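following is a predicted model, sequence given first.
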Amino acid sequence: MIAALLLLAYATTVGVVGVRLLRRPWSTRAPRAAILGWQVVSTSVVLAILLAAVALALPFLPMRFSLAYLLGAHTITVVEHYETPLGILPGVASLGIAALCAAMLAATTACTYWRTARVRRSQRDALLLVGSPHPDGFTVIDHAVPVAYCLPGGSGTVVLSTAALEILTDRERELVLGHEHRHLRARHHLALAYADALTRTFPWVPLFTAAHEQVTVLLEMTADDAASGVEDRRVLAKALVALSTGVRPEAALAASDTAALQRVRRLTATPSPPRRGAGLLVGVASVVALSVPVGLALAPAIEAATRDCCSLTAPPARA
């Protein structure tokens, strides 16, 4: 039971501390590392809660035999280390809740995926009717509002309106296209889908809500950085301002309508020196964050195996 309590305490602590650490200014200077951080923290919390349920239910799960065999311990000793004073009731209840939550997450993910795929397919079909291909590899739609966005799926589709082509210079257009192509190449829609599924399934968890909001903005910043060098940042910022009146269609990724003001200020500010250690630090922290729940869940079984080993190797007592 102690393992389950420690796992729940770990999930709570990581959920609170992780949000505070990842909301700090460093995240906008290293958006890719920050996106990884949000994903790992969210995954670590989910993993810890699922393992807590398994730890409570382990005394009556068939996997107790495999775990004991794997660690070279007696099954009875392993079960004793996971038993609760209330018997199997906490295990049954926690396993049922965990299974329900997992089913809700799977159902939400599947429904969102099929709905989004249907919307994007409908939009691509509409583009075949109202859009015209451009020699530079994007689709042009006749629209009085400046719009630039991309539709993931297959090889992806980048769309610019005629109004956008009129107000953007050649260099600005190249940067906007680079921004959209970065979304498609890096499959940013998958990161958004993961954060969106957690938020829709567990809207009462502040961590998942914050992760969805921050990942949405950080993905745009990542695309900004990939599309522009140091000398082009102000040019891209000018293009974002020019496109700020446009609105992207549902299920599309757009260059201008997500945290546009924050991104323009970031692009026009004096570039901060890159923090090369941020990625490495986040990588190490990610490994630790995902390893700790597994270690806490296995700690009682490892202790049981150690005691069995010590009892077998201890010398016989003298008469």
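Arrived safely, thanks for sending.

C-alpha from now on. contacts and neighbour counts both.
OK.

quick one: the helices in the stretch 1-150 of the chain?
Here the stretch 1-150 of the chain has its helices, by DSSP state H, counting those that start in this stretch, at 2-22, 26-29, 31-57, 63-71, 75-82, 89-130.

those helices: which one's closest to residue 220?
Closest to residue 220 of the helices of the stretch 1-150 of the chain, according to Cα to Cα: helix 31-57, at 9.0 Å.

circling back to that earlier point, just say which of the helices of the stretch 1-150 of the chain is most tucked in.
helix 31-57 (a mean of 23; mean count of other Cα atoms under 10 Å).

same for it, what does it pack against?
helix 2-22, helix 26-29, helix 89-130, helix 206-227, helix 276-313 (3 or more Cα pairs under 8 Å, 6 or more residues apart in numbering; DSSP states H and E).

quick check: angle from that helix to helix 206-227?
150 degrees (axes from the mean of the first three to the mean of the last three Cα atoms, to 10 degrees).

now do helix 31-57 and helix 89-130, the angle between them.
Computed by the same axes, to 10 degrees, the angle between helix 31-57 and helix 89-130 is 140 degrees.

hold the first one in mind and look at this next one:
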Amino acid sequence: MTMVVTAVTLALLAVVLLGPVSHLLPRAGWAVAEPRATLVLWQAIGLSAGLAALGAVAAVAVAPLSDTLFGALRRFAERFVAGEPTGGLGPLHTVLLMVAVVLGARLLGVLALSAWRTVRARGRHRRMVDLIGTPLTADRDGLVLDHPAPAAYCLPGGTPRVVLTSGALELFDDAELAAVLAHERAHLAERHDLVVLPFAAWSAALPWLPTVRRSRAAVDGLVEMVADDRACLHADRTVLACALARFGTAGVPAGALAATGTGSVLTRVHRLLDPPPRSPRLRYALVTVAVTLLALPTAALLLSGV
């Protein structure tokens, strides 16, 4: 297909993923049955939509240089080395090329900046809790802060911490406390901070885009469900549900992940008390769709001119 057809195909893919797919997926009832696979699907949607959008703009921008992507890139590189990067491109194509470069740089830059800020905030908070916190009995990574409000959260990173308040210790019995600790350690083991990071970064970069806000909220809820499931390997589901219900919606410091999370606590409690049936077939289908979505923009660009 020609470069123009490639651009149209990629643009349609980006619109579909950012529009109806991102609008309908958070409402899918089956997502709570397979939260881990749904997380993979959300990541694939984000990457595929970004690649498709950038690829569509770039394909239109360099279309005058060749009917194939590789030919266009080769000629662009030759002109760039010769000091004439816009040679052979009209004003509109030059503008589109600049848009593609700026948009790609902005998305990557925002991601890097968000990661840096999160690591800094997390480091400051870790130093603070190390200074004023007291070790949790028989727990090397658990620290207790003297505060009446019940709270429990984890600080991921090279030296992870699980933090609780004295109010949480007074609120929970031993079984509930063990369940909450298992949930926080699940976040650390799964490195959910890395899963959430790109969605949080792009939500900050594009707060006016409803799709980004919906995806951020959906991913936040799904990581909590995944942590719930892993915690239930070491704790009773009913005990964890009771702990969440008693917890309410306590605040969470910047860069931390908490048992109450930012998703719907009521939805999670209901899911723990009445777990949906697991479906290996659904899980494999979601992963297959995710892999296909990642392959589509790449295949469209590689097949341009064929």
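Perfect, I can see it now. All values derive from a computational prediction rather than experimental measurement.

can the helices and strands packed on helix 31-57 of the first structure go into TSV with extra columns for distance to residue 138 of the first structure?
What follows is these, written out as TSV (distance: least, Cα to Cα, whole Å):
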stretch	distance to residue 138 of the first structure
helix 2-22	35
helix 26-29	29
helix 89-130	11
helix 206-227	16
helix 276-313	33
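
out of these, which gets nearest to residue 263 of the first structure?
That would be helix 206-227 among these, by Cα to Cα, at 6.7 Å.

where does that closest one end up in the second structure?
Following TM-score structural alignment, the aligned partner range for helix 206-227 of the first structure in the second structure is 210-231.

what's the average distance of that stretch to the first structure?
Stretch 210-231 of the second structure differs from its equivalent in the first structure by a mean of 0.9 Å after superposition (mean Cα distance after the TM-score superposition for the first structure).

got the contact list for that stretch?
Stretch 210-231 of the second structure is contacted by residues 18-19, 22-23, 26, 32, 35-36, 38-39, 42, 179-180, 182-187, 190, 192, 196, 199-200, 202-203, 206-207, 240, 259-264, 268, 272 when judged by Cα atoms under 8 Å, 6 or more residues apart in numbering.

again, only using 7 Å
By Cα atoms under 7 Å, 6 or more residues apart in numbering, the list of residues contacting stretch 210-231 of the second structure from outside reads 18, 22-23, 26, 35-36, 39, 179, 182-183, 186-187, 192, 196, 199-200, 202-203, 206-207, 261-264, 268.

what does residue 186 of the second structure correspond to in the first structure?
Match for residue 186 of the second structure (TM-score structural alignment): residue 182.

average distance between the helix or strand harbouring its match and the second structure?
Under the criterion of DSSP states H and E, residue 182 of the first structure resides in helix 170-185. Using mean Cα distance after the TM-score superposition for the first structure, helix 170-185 of the first structure ends up 0.9 Å from its aligned counterpart in the second structure, as a mean over the superposed pairs.

and that helix, what does it pack onto?
helix 206-227, helix 233-242 (3 or more Cα pairs under 7 Å, 6 or more residues apart in numbering; DSSP states H and E).

run the last query once more with 6 Å
When contacts are defined as 3 or more Cα pairs under 6 Å, 6 or more residues apart in numbering; DSSP states H and E, helix 170-185 of the first structure sits against helix 206-227.

determine the angle, from 0 to 180 degrees, between the helix it packs on and helix 2-22.
Going by the same axes, to 10 degrees, helix 206-227 of the first structure makes 40 degrees with helix 2-22.

who are the contact partners of the residue mapped onto residue 47 of the second structure from the first structure?
Counting by TM-score structural alignment, residue 47 of the second structure lines up with residue 43 in the first structure. Contact partners of residue 43 of the first structure, counting by Cα atoms under 6 Å, 6 or more residues apart in numbering, are absent.

if we use 8 Å, what do you get?
residue 290.

before we move on, what about residue 187 of the second structure?
Listed by Cα under 8 Å, 6+ apart, the contact set of residue 187 of the second structure reads 154, 193, 223, 227, 257.

check residue 93 of the second structure too.
60, 61, 62.

most centrally placed residue in the second structure?
The C-alpha lying nearest the average C-alpha coordinate of the second structure belongs to residue 196 (Cα atoms, centre = their mean; 3.6 Å).

residue in the first structure paired with it?
Using TM-score structural alignment, residue 196 of the second structure lines up with residue 192 in the first structure.

again, but for residue 279 of the second structure
Match for residue 279 of the second structure (TM-score structural alignment): residue 275.

of all the residues in the helix or strand containing residue 271 of the second structure, which ones are buried?
Here residue 271 of the second structure, judged by DSSP H and E, is contained in helix 265-273. The neighbour-count check on helix 265-273 of the second structure (16 or more other Cα atoms under 10 Å) flags 265, 268, 269, 271, 272 as buried.

what about stretch 142-155 of the second structure, distance to the chain center?
Between the centre of stretch 142-155 of the second structure and the centre of its chain there are 25 Å (Cα atoms, centre = their mean, to the nearest Å).

ok, now stretch 1-18 of the first structure?
Using Cα atoms, centre = their mean, the offset of stretch 1-18 of the first structure from its chain centre is 19 Å.

what number of residues lie near residue 180 of the first structure?
26 (other Cα atoms under 10 Å).

what about it, distance to residue 157 of the first structure?
Residue 180 of the first structure sits 9 Å away from residue 157 of the first structure, going by Cα to Cα, to the nearest Å.

overlap in contacts of the two?
Common neighbours of residue 180 of the first structure and residue 157 (Cα under 8 Å, 6+ apart) are residue 150.

ok, residue 130 of the first structure - contacts?
141, 142.

which one in the second structure is aligned with it?
Using TM-score structural alignment, residue 130 of the first structure pairs with residue 132 in the second structure.

mind listing what the match of residue 279 of the second structure touches?
Contacts of residue 275 of the first structure (Cα under 8 Å, 6+ apart): 29, 30.

surely residue 163 of the second structure is in a helix?
No - Residue 163 of the second structure is assigned strand when assessed by DSSP: H, G, I helix; E, B strand; the rest coil, not a helix.

residue 154 is in contact with that one, correct?
Yes - Residue 163 of the second structure is in contact with residue 154 according to Cα atoms under 8 Å; the separation is 5.9 Å.

compare these two (neighbour count), which wins?
residue 154 (30 against 26).

could you find the counterpart of that one in the first structure?
With TM-score structural alignment as the criterion, residue 154 of the second structure pairs with residue 150.
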